[in-house]
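K.L.:
turn this into a model:
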Amino acid sequence: MAFGRLERTKASQPMSDINMTPLVDVMLVLVVIFILTAPLLSSSIQLDLPKTDAAKSPSAPQFVTLVVDKAGHTFLNDQPVTAAELATQLSLAADQNPDTEVQLRADTTVPYGRVVEVMGVAQKAGLNKIGFVAQPPTAAATTTPVTP
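P.N.:
Below is the predicted model:
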C-alpha cells in the first residue's frame, strides 16, 4: 500500500496514584477559614466589665451540719440548739445563701419521726438541699447477711 503503515502510538497509561494537590489546597483553605473565624466565635461583643469581690463564686458549696444524737438532741455546727434556735439559725443561713446545703447526721437509734421533724424545720426555713451523711460499712458488716 502506498500510504504506508499506520502506526499506533501507545496511549498514556492510567494514573494509579492519588493526586494530592487538590486535597492539600482544600485543607489549606479550611485552615485559613478556621484561623480567621476562631477569634470571632469567642465573643462578638467586647466589654470591659467592672471588678468586684461580690462577683466571685465560692469555691466550695456552703453547708451547715445538723446532728441528731441518740437522745434526740439537736446540734447545729456542733453547737447544741433548741427547736426555736434551730429554726432561727437555719432561717438566717437561708437568707444569706438560699443554696446552702444541710448535711444531716443522725444516730442509727434515733426514731425516724425525729429525723423528719428536723428535716421539716430545715425546709420551713427555706433550705431544701438536705444531704444524709453516712459511713461506709466495715469489712465485717459487709459479710453479715441482712435479715428482714
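
K.L.:
when you work out contacts or count neighbours from here on, use the C-alpha atoms and nothing else.
P.N.:
Noted.

K.L.:
residue contacts, residue 9?
P.N.:
By C-alpha atoms under 8 Å, 6 or more residues apart in numbering, residue 9 lies in contact with nothing.

K.L.:
this one next, for a side-by-side:
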Amino acid sequence: MAFASFDRKSTAQPVSDINMVPLIDVMLVLLVIFIVTAPLLTHAVKLELPKASSQVNELKPDKIELAIDAAGERFWNGEPITREAAAERFLAEGRREPQPEVHLKADQSVAYRFVAETIADASKAGLHKLGFVSEPEAN
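P.N.:
From the prediction side, this is the model:
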C-alpha cells in the first residue's frame, strides 16, 4: 500500500492504490452485526402440530331423474308417480344435505304446464339444482 509522506521529493506523483482499511472496517462491522442478529432471527417456538390428510372429502350429491312423457305422466327414476307424490318426495329430498340434483327429461310434445308445475314443486321444496336433459341434434 502506498501512504502519503511529508517528503518534498516524491510529492509530484499521485497515489494510485485504493485505501482498503476503511472498506475492511465496514465489512467487519457488518459481520459483527450479522453474527449478533442471526440467532435472534432463528428463534422459534417448538410445537408438535397434529397431522391431517390434505385430501378433499367431497360428497357427491345424488341425482333425481324426473321424466315427463307426451301424455303428461311423471316418472321418478323410471317408476310412475303422481304430481302430489312427486311434491312430497321433493320436500323430503329438499331437507337432505347435500341437496340432490334434479334432472328433468320432458318429451318435446308435452304441454308446458306439466313442466312448469314440476319446476314449481321442486322450487317450493327448496331444491335449487335443476337441469334439463335433452338429446343433441343429429347432423
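
K.L.:
ok, which stretches of the second structure are strands?
P.N.:
Along the second structure, the stretches classed as strands by DSSP state E are 63-68, 74-76, 79-81, 101-106, 130-132.

K.L.:
nearest to residue 33 of the second structure, out of those strands?
P.N.:
Proximity to residue 33 of the second structure (C-alpha to C-alpha) singles out strand 101-106 among the strands of the second structure, at 65.0 Å.

K.L.:
figure out which of the strands of the second structure is closest to residue 38 of the second structure.
P.N.:
Nearest of the strands of the second structure to residue 38 of the second structure, taken as C-alpha to C-alpha: strand 101-106 at 58.4 Å.

K.L.:
could you check the angle strand 63-68 makes with the closest one?
P.N.:
20 degrees (axes from the mean of the first three to the mean of the last three C-alpha atoms, to 10 degrees).

K.L.:
which parts of strand 101-106 of the second structure are buried?
P.N.:
101-106 (16 or more other C-alpha atoms under 10 Å).

K.L.:
just how off-centre is it within its chain?
P.N.:
Centroid separation for strand 101-106 of the second structure versus its chain: 28 Å, with C-alpha atoms, centre = their mean, to the nearest Å.

K.L.:
okay, it sits on what stretch of the first structure?
P.N.:
Under TM-score structural alignment, the match for strand 101-106 of the second structure in the first structure covers residues 101-106.

K.L.:
next, the mean deviation of the matching stretch compared to the second structure.
P.N.:
Superposing on the second structure and averaging over aligned pairs (mean C-alpha distance after the TM-score superposition for the first structure), stretch 101-106 of the first structure comes out at 1.2 Å.

K.L.:
residues contacting that stretch, please?
P.N.:
61-69, 115, 122, 127-134.

K.L.:
mind doing that once more with 10 Å?
P.N.:
Residues from elsewhere that reach stretch 101-106 of the first structure (C-alpha atoms under 10 Å, 6 or more residues apart in numbering): 61-70, 72, 74-77, 90, 93-94, 112, 114-115, 118-119, 122-123, 127-134.

K.L.:
in JSON lines, list the strands of the second structure along with distance to residue 26 of the second structure.
P.N.:
JSON lines is the format used below for the strands of the second structure (distance: least, C-alpha to C-alpha, whole Å):
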{"stretch": "strand 63-68", "distance to residue 26 of the second structure": "74"}
{"stretch": "strand 74-76", "distance to residue 26 of the second structure": "84"}
{"stretch": "strand 79-81", "distance to residue 26 of the second structure": "88"}
{"stretch": "strand 101-106", "distance to residue 26 of the second structure": "72"}
{"stretch": "strand 130-132", "distance to residue 26 of the second structure": "73"}
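
K.L.:
closest to residue 31 of the second structure out of those strands?
P.N.:
With C-alpha to C-alpha, the closest approach to residue 31 of the second structure among these belongs to strand 101-106: 66.7 Å.

K.L.:
so which residues of the second structure form helices?
P.N.:
21-41, 83-94, 112-124 (DSSP state H).
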